[in-house]
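In: okay, sequence plus prediction incoming.
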Amino acid sequence: MRILFLTPDVPYPPRSGGTIKSMSVLRHLQRAHQVRVLCFRRAPLTPEQEAWTTEAGPIETVPLRRGRSAWNLLRSYAAGVPLSVLRNRSRPMFRLAAEELASEPFDAAFADGWLMAQYVPAGYRGLRVLHEHNAEHLMWQRQAELETSFGRRAVVRLEHMRVRNYESAIVRRFDVVFAVSQDDRVALEGLGARSGSVGLLPNIPQEGLLDRPELQAPGEPTLLFLGTLGWPPNAEGLRRFLRSGFPLLRSRRPDVRLVVAGAGTPRWLERLISKTPGVEFAGAVLDPEPLYRRARAFVDVGVGGSGTRVKVLNAMARGLPVVSLPWGLEGLGAVPGEHALVAEDQRGLADLLGQILENDARWLRLSEAGRTLVRERYVPEIAFAELDAALGATSGDLTPDRD
């Protein structure tokens, strides 16, 4: 098949959860299909990215840089779309996508994320596929529940309703919609997606992690949190852990260290990290392997959100035991106590982290079980089976009926 792949960011190099998933799906599609990529570039391409666009082409990028601001929020109200959609709205991209689909016989248009759904024209007659990295309305609903400020809670609740209405409209326009978890699938079906149109396209870890040698339990009591620090569920969860769970653990194990790594750190979070005893800030890292090798456990303190956590899959694939709040294992089919340790609150996190720091036998069991779970469920040939089936089932009938 010939597929037009629309994605919001240059997916190379894949370092965030979103680009890891986008790159995994793109590579999988390229093995069996002819794929053309259209994406935004939000900064000048690095030499590494320039080389990738040449080697992995055909790939075309469109410049776009539009931040969050009160003015853009007002513009989004006037346009009747959520703020994130307005921030990713581009006339050149509309024009380019329409021209590509009109001038070449693409069998399918693949919108990689809800932000790119707007670029699949209503009149396009090929197969329309939407890949929802998250059930966005569910994520906004949970974010509203976490807000403590009355004013911010009101704004987030309003945005949740706007996202829900928009997401409900777009899932109805696509022939196939993919969710990353069963919970997200149920949420998207509840928005009115076509009967039987919502499938599963689970997240998978970064390529190559399963192929690396087994880790050895380090003697030093070092914990790792690695994630996109600008993502509100991560930032808020880390704030809570630094103010509650981690100090409690330090009161029992004064030698314990926490390494925080990731991009997009808000200034308030940098200040909190810098003044919290026992915490090291690594910032954005190009290669997390030294951090994986140094750490005794991966702690996922994120709260809210939706979908599944790529950072948790990465840690499991690398063989690093995971200790998490309940959100961290949502949708993964992981058994608490077997594949990872799960705490209900900050005190529980401190308790479980203390156990994993001291028990080598339990460390080894969790390391092996996490890798086994990933091998059995979260490799492309298994996780992407429904995508292959959807494309294969339509390869003989590439102009499905439209409502």
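Out: Everything's here; your move.
In: please count neighbours and contacts with C-alpha atoms only from this point.
Out: Will do.
In: residue contacts, S90?
Out: By Cα atoms under 8 Å, 6 or more residues apart in numbering, the contact set of S90 is L64.
In: now T372: which helix or strand?
Out: Following DSSP states H and E, one finds T372 within helix 360-377.
In: what residues sit buried inside that helix?
Out: Buried residues in helix 360-377, counted by 16 or more other Cα atoms under 10 Å: 360, 363-374, 377.
In: break down the protein into its strands, ranges please.
Out: 2-7, 34-41, 59-63, 108-112, 127-131, 176-179, 198-200, 222-226, 257-261, 279-283, 297-300, 322-324, 341-342 (DSSP state E).
In: check which helices and strands the shortest one is in contact with.
Out: Looking back up the chat, that one is strand 341-342. strand 322-324, helix 346-358 (3 or more Cα pairs under 8 Å, 6 or more residues apart in numbering; DSSP states H and E).
In: now, of those, which is deepest in the fold?
Out: When you average the neighbours per residue for each of the helices and strands packed on strand 341-342 (mean count of other Cα atoms under 10 Å), strand 322-324 leads with a mean of 28.
In: quick one on the thing from earlier: in a markdown table: the helices and strands packed on strand 341-342, plus distance to N165.
Out: Converted to a markdown table, the helices and strands packed on strand 341-342 look like this (distance: least, Cα to Cα, whole Å):
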| stretch | distance to N165 |
| --- | --- |
| strand 322-324 | 32 |
| helix 346-358 | 35 |
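In: now stretch 246-253, how far from the chain's geometric center?
Out: Relative to its chain's centre, stretch 246-253 lies at 30 Å (Cα atoms, centre = their mean, to the nearest Å).
In: hmm, I was thinking of stretch 265-282
Out: Centroid separation for stretch 265-282 versus its chain: 23 Å, with Cα atoms, centre = their mean.
In: give the closest residue to A217 in space, chain neighbours not counted.
Out: Leaving aside its chain neighbours, A217 sits nearest to R296 (6.3 Å; criterion: Cα to Cα, 6 or more residues apart in numbering).
In: now stretch 139-151: buried residues?
Out: Residues of stretch 139-151 classed as buried by neighbour count (16+ other Cα under 10 Å): M139, W140, Q141, R142, Q143, A144.
In: same check, this time on stretch 248-255
Out: Of the residues in stretch 248-255, those buried (16+ other Cα under 10 Å) are L248, L249, R250.
In: that older thread, from the buried residues of stretch 139-151, pick the one nearest T46.
Out: Top of the list for closeness to T46, among the buried residues of stretch 139-151 and by Cα to Cα, is M139 at 31.7 Å.
In: gap between the residue nearest to that closest one when sequence neighbours are not counted and A56?
Out: Counting by Cα to Cα, 6+ apart, M139 lies nearest to G305, which is 4.6 Å off, once chain neighbours are set aside. G305 sits at a distance of 32 Å from A56 (criterion: Cα to Cα, to the nearest Å).
In: before we go on, here's another structure to hold up against the first:
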Amino acid sequence: MRRADQMTVAHLLSFLKSRGHAVDLYCINTGASASGDDLAWLREACREVHLYRFGKISSTVRAVFGILKKHPLQVGLFSHPEQRREVRSRIGAGDYDIVYTYYFRSAEITRDTGRPAGELPTLDDKRPATFLALQLSQTLNSRRISQNAPNLALRLFYEIESRLVAAYESRIWQNFTHSVVIGSRDVEEISKTCRAQGVAPINNYIFGAHGTDVSRFAPRTDIAERPHHIVFSGVMRTPTNVHAVQWFAQNVWPHVRSALPDATWTIVGREPSAEVRELDKLPGVTVAGTVPDPAIYMAEAAVCINPMQAGGGMQNKLIEYLAMGKAIVATPVANEGIGATPGEHLLVAETAGDFAAAVIALLNDPERRGALGAAGRTFVLENWTWESHWLRLEENFYAALPPLEGARVNNGGGLA
């Protein structure tokens, strides 16, 4: 439970338990190793934990059959039949008040199991309220990945996937009571996709972003900043992160080193790909890989960067930088789901030249770095704590229940 989505779900489980809810987790195990402590914590946080094996051959077969149904490849991969059968059996038995499906890749597991979009609950309605956490516009995300793919084969693959995603995303929301998105930009993009597909724009959305651990990611006065030092943090096998550091290395880093020959840059994050490890050969660059605590490395940075070209939605690394009171340079893509104010909380730059100029300027201006860092920390405390977002989500859970449903919830109703 170390990647962004995993941490999001883990924090949600912890929050729901602390609020007295009974939660059953149905989760595909893709083969990553979990420590005994992690598994023990998970079983303590949940009433039940159901793990399903992600077989490579069977998953590939499901993906192929999914494409024949015009489902995106990623949806087919995660349409686990045993998971689907068991979840639907429990929903049909009336075991749950709320069914929360994280990410549209799992939508086939729970689609049409509760009240559809636009149908109000009634007193005798025993169907659960279903929430599909779309999070971001997957159409926009896959299109950006296609446009920034490093070779023709991947570009064609993601182009095909983006078209399948557009057709699917524009309709799947109708099969759930509510859709959960991060912000208004995602609503705009999904609505645009709906209109392009000839269907009604999404109208059952609620906003449900997530936050960061403001105690773990906090200013560290016990750790000195390294002069002219830059840090990028992220899971370093994710294509969008790989492309981001490659873009920075090729287009920005030479300008920074030319202006500041002693400048250094550390890339922090799990499972660095071969392309990322290759960057370790560049002058001044260190690929740290997996580290016990990325916050320590961020604390040493004079400037933290997020040069994302593809992707969208939540950028955990950006919130963590802000929470630590660091001076930041980011692209508009990286900031669009966060909404920090350019010039007040961070610097935003789109072109390589502007990005380099912003980084160099901040490396040479400790007073400006301090002002941006302090404002960024305040911004996170006011807008991006875990609790503030989860409390709003819980309010939406209760609002989606039938009238007087509280009595049944107190008698054992749960969440899946």
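Out: Now that the structure is in, tell me what you want to look at. All values derive from a computational prediction rather than experimental measurement.
In: superposing both, give me the TM-score.
Out: Overlay of the two chains. TM-score (TM-score structural alignment, normalised by the length of structure 1): 0.87; 385 aligned residues with a Cα RMSD of 2.6 Å.
In: thinking again about what came up before, map the residue nearest to M139 of structure 1 onto structure 2.
Out: Per TM-score structural alignment, the equivalent position to G305 of structure 1 in structure 2 is G311.
In: that match: what's it in contact with?
Out: By Cα under 8 Å, 6+ apart, G311 of structure 2 lies in contact with L140, N141, S142, R144, I145, T240, V333, A334.
In: kindly recompute the last result at 10 Å.
Out: Going by Cα atoms under 10 Å, 6 or more residues apart in numbering, G311 of structure 2 touches 136-138, 140-145, 148, 239-241, 244, 333-334.
In: among the buried residues of stretch 139-151 of structure 1, which one sits closest to L29 of structure 1?
Out: M139 (27.7 Å).
In: quick one: map the closest one onto structure 2.
Out: Checking TM-score structural alignment: M139 of structure 1 goes with N141.
In: find the nearest non-adjacent residue to the aligned partner of R237 of structure 2 in structure 1, please.
Out: R237 of structure 2 maps onto G230 of structure 1 when the alignment is built from TM-score structural alignment. Using Cα to Cα, 6+ apart and skipping the chain neighbours, the partner closest in space to G230 of structure 1 is G264 (4.5 Å).
In: how much space separates the one you found from L258 of structure 1?
Out: Distance, G264 of structure 1 to L258 of structure 1, by Cα to Cα: 18 Å.
In: one more: R42 of structure 1?
Out: R42 of structure 1 is 32 Å from L258 of structure 1, by Cα to Cα.
In: more neighbours: these two, which one.
Out: Neighbour count, other Cα atoms under 10 Å: between R42 of structure 1 and L258, L258 has more, with 23 against 15.
In: what sits against the more buried one?
Out: Residues near L258 of structure 1 by Cα under 10 Å, 6+ apart: 221-225, 242, 246, 273, 276-281, 295, 297-299.
In: cool, G353 of structure 2 as well?
Out: By Cα under 10 Å, 6+ apart, the contact set of G353 of structure 2 is N251, V252, H255.
In: cool, and A133 of structure 2?
Out: 100-107, 173, 178-182, 205-209.
In: what's the longest helix in structure 1?
Out: Scanning structure 1 for the longest helix, with DSSP state H as the assignment, gives helix 150-171.
In: how big's the offset between it and structure 2?
Out: With mean Cα distance after the TM-score superposition for structure 1, helix 150-171 of structure 1 departs from structure 2 by a mean of 1.9 Å once superposed.
In: distance from the chain centre to that helix, please.
Out: Averaging C-alpha positions (Cα atoms, centre = their mean) puts helix 150-171 of structure 1 20 Å from its chain's average.
In: distance check, the aligned residue in structure 2 for L86 of structure 1 against E108 of structure 2.
Out: In the superposition onto structure 2, L86 of structure 1 corresponds to G76 when matched by TM-score structural alignment. For G76 of structure 2, the distance to E108 of structure 2 equals 9 Å [Cα to Cα].
In: try S258 of structure 2
Out: Plainly put, S258 of structure 2 is 52 Å away from E108 of structure 2 if you go by Cα to Cα.
In: do D97 of structure 2 as well
Out: Distance from D97 of structure 2 to E108 of structure 2, counting by Cα to Cα: 19 Å.
In: the two: who's more crowded?
Out: Shown here are D97 of structure 2 and E108; by other Cα under 10 Å, D97 has more neighbours (26 against 19).
In: aligned partner of that one in structure 1?
Out: Counting by TM-score structural alignment, D97 of structure 2 lines up with D107 in structure 1.
In: surely that match meets D397?
Out: Yes. Between D107 of structure 1 and D397 there is a contact at 9.5 Å, judged by Cα atoms under 10 Å.
In: find residues that contact each of those two.
Out: Joint contacts of D107 of structure 1 and D397 (Cα under 10 Å, 6+ apart) are G126, L127.
In: which ChimeraX command selects the buried ones in the contacts of L258 of structure 1?
Out: A single ChimeraX command selects the buried members of the contacts of L258 of structure 1 (16+ other Cα under 10 Å):
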select :221,222,223,224,225,242,246,273,278,279,295,297,298,299
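In: burial count for P92 of structure 1?
Out: 12.
In: W52 of structure 1 versus that one, what's the distance?
Out: Look at P92 of structure 1 and W52 of structure 1: by Cα to Cα, they are 22 Å apart.
In: can you check V85 of structure 1 too?
Out: 27 Å.
In: more crowded one of those two?
Out: Legend: neighbour count by other Cα under 10 Å for V85 of structure 1 and W52, higher for V85 (19 against 16).
In: for the more buried one, what are its contacts?
Out: By Cα under 10 Å, 6+ apart, V85 of structure 1 lies in contact with S76, A79, W114, L115, M116, A117, Q118, V163, Y166.
In: 7 Å - rerun?
Out: By Cα atoms under 7 Å, 6 or more residues apart in numbering, the contact list for V85 of structure 1 reads L115.
In: from M116 of structure 1, how far off is it?
Out: Counting by Cα to Cα - V85 of structure 1 and M116 of structure 1 are separated by 9 Å.
In: ok, E220 of structure 1 next?
Out: 45 Å.
In: of these two, which one has the most company?
Out: M116 (23 against 13).
In: alignment lookup: the more buried one to structure 2.
Out: Correspondence of M116 of structure 1 to structure 2, assessed by TM-score structural alignment: S106.
In: now R162 of structure 1
Out: Alignment note (TM-score structural alignment): R162 of structure 1 maps to L164 of structure 2.
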